[in-house]
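# This is a predicted model, with the sequence first.
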Amino acid sequence: MKEPSSLAARKATERILEISRLPVYRNRHTTLLTDLYQLTMMYGHFCAGRHQQRVVFDMFYRSNPCNNGFVIAAGLEQVVWYLQHVRFSEEDLEYLRSLHLFGDDFIEALRHFHFTGDLYAVPEGTIVFPNEPLLRFEGPIFEVQLIESAVLTFVNHQSLIATKAQRIVDAAKVNPVAPNAPVIEMGLRRAQNLDAAVFGSRAAYIGGCTSTSNVLAGQSFDIPVAGTQGHSWIQSFPSELEAFRAYARTFPDATVLLVDTYDVLNSGVPNAIIVGHELRKEGRSLKAIRIDSGDLAYLSKRARQMLDAAGLTDCGIVASSDLDEWTIRELALQGAQITSYGVGTSLITSNNCPALGGVYKLVAHEMNGKLEPCIKVSENPSKVTNPGKKKVLRLLKDGMAVADLIALDDEELNPEQPLTLFHPIHTYKRKTIVHYEIEELLQPIVIQGELVYTLPRLPEIRKRVEDGLCRFSSETLRHLNPHEYHVDLSQPLWDLKQRLLHELRG
């Protein structure tokens, strides 16, 4: 890691050093977390003497997951950590040599590899939309090519899970019994291995979950942890009541009892009531019961009646059992008496949409010492890339977002002048706005290899999500058939795109 050259850079470096000491990052080596074709392309450029050619790549996605209206950007912290630590070890070099694909001079060049380019990115927790650059890399193609695969896996995964978590948390707000019912992320055992579980917990917290059952995620990211007992605890005692009493003696100030091991209404809840009264005599209280199977709407309503009749009106009801945003909404409509939710599989795997599908595309390359825009063409109009070095502008009126504009990096807008926006594919769809405010979404993160951005802590990222959501209409945020938010191209960018397409056709 290079020595920081300014106060801001020193502050940023201190933060990344702090992050690097976290258990999930410490002593990790991920340089070979790449697809082989990145290395073969690097070698081809190297052999052709083109490896120092300066290029610009955009990372973006083409469609919202889960039929959502937006995505919550996440994963930047992991990208920055990776860029600061990407180095080829001797073990890496020996492995690459053993493939018999690369010459010794290329292997020697890799020995001195480090990232010297620029990264601009939207901060984590930003509400984003299809085709907007979330990250923009500029630097020698030798460097910017290698990092593609790792960057995509970091951002695609965490953005997907953060977005799924927000859908689930939003669904929990519908419940009139507990309008802000907390959602606990409980997906560790169903995640696709270690990183999916730990970074998935981080992303779920960004998306609004209040806690996680994953202790390593709690330790690594300072996320509140939550958990009680499993069915095996109940089964290991001679009776359910003895199991409940033992747990209450062990955790008298945090007693939550799992009541569905045998029979929720005829055994679990009655035994929990006995323990609740015993705790009350000690000046304590039964915090909640948890129901993990069966008809959650019916059981929660009957359990609520029994608890209230016994005087345990402050005892909460936690529901788990393969919940997702649709099940949670349906439970609310049925009047379920649930005060918090534990969500596992559907959240940590985003089971109905298991991938975000972000891409990493070349948009400019150096020719005769100057960056020139380039374009990828497809018979599918949505896959034709937007050329050139670009920025993303959020346009606001009275504090509310009305549209996003993808513009060339050197463009200047005058908010006092009317601005006509048009759909980038269906150009007849137009709208004109006046007297708007501008928020530039892409922020400088790394400049000439030096980290200049201080990575925020998770509570700050969560706050950014909350503040960002408040800027959009309910129609854009709704889960079913959301309103399509305007993301348009500036006139100069549109003209450039059409010119390049015309030249290629010619």
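Everything's here; your move.
# switch to C-alpha atoms for all contacts and neighbour counts from now on
Will do.
# quick one, helices of the stretch 251-400 of the chain?
Here the stretch 251-400 of the chain has its helices, by DSSP state H, counting those that start in this stretch, at 269-281, 296-309, 325-333, 345-348.
# And the first one, how far out from the chain middle?
Mean-position distance between helix 269-281 and its chain equals 41 Å (C-alpha atoms, centre = their mean, to the nearest Å).
# List the buried residues of it.
269, 270, 271, 272, 273, 275, 276, 277, 278, 279 (16 or more other C-alpha atoms under 10 Å).
# what's the answer for the third one, then?
Neighbour-count burial for helix 325-333, counted by 16+ other C-alpha under 10 Å, picks out 325, 328, 329, 331, 332.
# want to compare, so here's the second one:
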Amino acid sequence: MAHSYLAEGMTAPATFSLFARKLPVGRGFLVAAGLEPVLDHLAQVRVDEEDVAAFAAALGRPYRDVEPLLGLGFSGEVWAVPEGRIVLADEPLLEVTAPLPEAQMVESFLLNQVCHQTAVASKAARCVLAAAGRPVVDFSLRRTHGTQAGEQAARLGAMVGFAGTSNVAAAHAYGLRAVGTMAHSYIEAFGDEAAAFRAFARSHPGPVTLLVDTYDTEAGVAVAARVLRELGLHEGCAIRLDSGDLGALAVAARRILDAAGLPSVRITASGGLDDYAIDQLVRAGAPIDLFAVGTLVGVSADAPYLDAAYKLVEYDGRPMMKLSTAKVTEPGAKQVFRGPGFADTVALRDEPTPPGTRPLLEQVMAGGRRTGPPRPLTEARAAFGADLAELPANARRLADPQPPDAVSSERLRRLTADVRRRIEERLRSEERLRSVEAAAPGTRAD
């Protein structure tokens, strides 16, 4: 498409809007994420000779045919919802304005990053809600869809309040707390739980977390308690339950630890946990102090994608919209004005801010460059916390949440109606012309 636009001289400014048409089933909100890697990509993207050669080879065409793409980069602007902010369906997560070939070229990357990261961040946020103040940590690297996705999951968890990650590379890259324990293979390699626990403590003399369910869970807890007492390790240490009836086993483990005089040794639970499982354990009163979440959260298993789109809403000063069944879009560059209690209004970007509201999208790129330095993760985390506190309770519910509905401003509704009318008039005119041509003598080939 970009190559065709260049060939046709279609390089006027175009605005594309990226938004989720609807929330995934079971979601009451989304957490905006993925903006930072998007901005990094847009600031450095450029089509070089190697890219052109690869594209020509993929098309089976001579290099000279696609050479007009050489040097194409991104020189436009971006308005976006900052990472960590809570958003609703049909609200733009970001909007790009750039020469048409440039704005079109970056579509796939933007959708890939924003959709994946927003889905995972939203799932992780629900885990924080379910934990009701107890720490949650990320254990997802082993089963995320690639190591990059694993690093993103660790970062996104931290954005919404996770206390740490087992992904050491991500902890180093983003300044997170590295947390971890041992695998069952470690216990099996020693052949004796007590020997394994002692060896682990010798290598890691600080607080340790001992995995107790390789063989018999309650017996493992008793062995861990004996080793911890023997080594004088108490404060900050924990045992980890990774299988079975975690609620019942946590009760038994707490009883064993307390009887051994280790009330400060915590209980960590892992193994197939997500927001729903955590919620059940918390509601049942399970004495679990920390939840480690992995596969189901790292891939957002119950809602692994967003029904999101990147649609042209303006070209060369003309508002554009799509009329496809169930996929109608609204024209024009937009802004979202947030009122108290998530009374959100999607409006045209040049509309004045209504009293008592604040704009949600910020300009984050101009002339192909960031308008400011990268946003610290701490700011995104603070923004999420503030939005979550304001989100209506029925949207925070884990079961059958009721998300608020954003409404369109009067100006946007009028523009949408006008553009629709013009398109439909043009379509009717074209249909009449086809009918006349079909009825004219000599127009059919017998």
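Cool, the structure landed. Because the structure is predicted, anything quoted here is derived from the model rather than measured.
# TM-score for the pair, please.
TM-score of the superposed chains, computed with TM-score structural alignment, normalised by the length of the second structure, equals 0.92; 425 aligned residues with a C-alpha RMSD of 1.6 Å.
# ok so, going back, so which of the buried residues of helix 269-281 of the first structure comes closest to residue 241 of the first structure?
residue 271 (5.5 Å; C-alpha to C-alpha).
# State the distance from the counterpart of that closest one in the second structure to residue 239 of the second structure.
When the second structure is aligned by TM-score structural alignment, residue 271 of the first structure is paired with residue 223. Distance, residue 223 of the second structure to residue 239 of the second structure, by C-alpha to C-alpha, to the nearest Å: 11 Å.
# does residue 58 of the first structure count as helix, strand or coil?
Here residue 58 of the first structure is strand, with the state taken from DSSP: H, G, I helix; E, B strand; the rest coil.
# ok, now which ones touch the closest residue to it other than its chain neighbours?
Nearest residue to residue 58 of the first structure, sequence neighbours excluded (C-alpha to C-alpha, 6 or more residues apart in numbering): residue 136, at 4.7 Å. Contacts here follow C-alpha atoms under 8 Å, 6 or more residues apart in numbering; on that basis residue 136 of the first structure touches 56, 57, 58, 59, 118, 119, 120, 121.
# Looking for the alignment partner of residue 136 of the first structure in the second structure.
Using TM-score structural alignment, the equivalent of residue 136 of the first structure in the second structure is residue 95.
# Over to residue 186 of the first structure?
Per TM-score structural alignment, residue 186 of the first structure is aligned with residue 139.
# How many residues are close by the closest residue to that match other than its chain neighbours?
Spatial nearest neighbour of residue 139 of the second structure, chain neighbours left out: residue 294 (4.5 Å); criterion: C-alpha to C-alpha, 6+ apart. Residues near residue 294 of the second structure, counting by other C-alpha atoms under 10 Å, number 25.
# tell me the contacts of the nearest residue to residue 221 of the second structure once chain neighbours are set aside?
The shortest distance from residue 221 of the second structure to any non-neighbouring residue, by C-alpha to C-alpha, 6+ apart, is to residue 212 (5.6 Å). Contact analysis of residue 212 of the second structure by C-alpha under 8 Å, 6+ apart lists 218, 220, 221, 224, 239, 240, 241.
# Could you pull out the strands in the stretch 201-350 of the second structure for me?
209-211, 238-241, 266-269, 290-293, 307-315, 318-319, 334-339, 343-348 (DSSP state E, counting those that start in this stretch).
# centroid residue for the first structure?
By C-alpha atoms, centre = their mean, the first structure has its centre lying nearest to residue 159, at 2.6 Å.
# which residue in the second structure lines up with it?
Mapped onto the second structure by TM-score structural alignment, residue 159 of the first structure lines up with residue 118.
# what's the helix or strand harbouring its match in contact with?
Here residue 118 of the second structure, judged by DSSP states H and E, is contained in helix 107-131. Contact partners of helix 107-131 of the second structure, identified using C-alpha under 8 Å, 6+ apart, comprise 18, 29-35, 37-38, 135-136, 152-153, 156-157, 159-162, 274-276, 278-279, 282, 291, 297-300, 303-306, 308-310, 396, 398.
# so how far is residue 303 of the first structure from the residue lying farthest from the centre of the first structure?
Within the first structure, residue 281 marks the point farthest from the mean C-alpha position, 45.5 Å out by C-alpha atoms, centre = their mean. From residue 281 of the first structure across to residue 303 of the first structure, the span is 22 Å (C-alpha to C-alpha).
# again with residue 469 of the first structure
From residue 469 of the first structure to residue 303 of the first structure the distance is 35 Å (C-alpha to C-alpha).
# Is residue 54 of the second structure in a helix, a strand, or coil?
Using three-state DSSP, the structure places residue 54 of the second structure in helix.
# That one matches what in the first structure?
So residue 54 of the second structure corresponds to residue 95, using TM-score structural alignment.
# got the contact list for its match?
Not one residue lies near residue 95 of the first structure by C-alpha under 8 Å, 6+ apart.
# Work out for me the element residue 189 of the second structure sits within.
helix 184-190.
# and that helix, which stretch of the first structure?
The alignment of helix 184-190 of the second structure onto the first structure (TM-score structural alignment) spans residues 231-237.
# tell me which residues of that stretch are tucked away?
233, 234.
# cool, and stretch 317-336 of the second structure?
By neighbour count on 16+ other C-alpha under 10 Å, the buried set for stretch 317-336 of the second structure is 319, 320, 321, 322, 329, 330, 331, 332, 333, 334, 335, 336.
# Confirm for me that the last one is in contact with residue 347.
Yes: if you go by C-alpha atoms under 8 Å, residue 336 of the second structure and residue 347 touch, sitting 6.0 Å apart.
# Residue 68 of the first structure matches what in the second structure?
So, by TM-score structural alignment, residue 68 of the first structure is matched to residue 27.
# Next: residue 109 of the first structure.
So residue 109 of the first structure corresponds to residue 68, using TM-score structural alignment.
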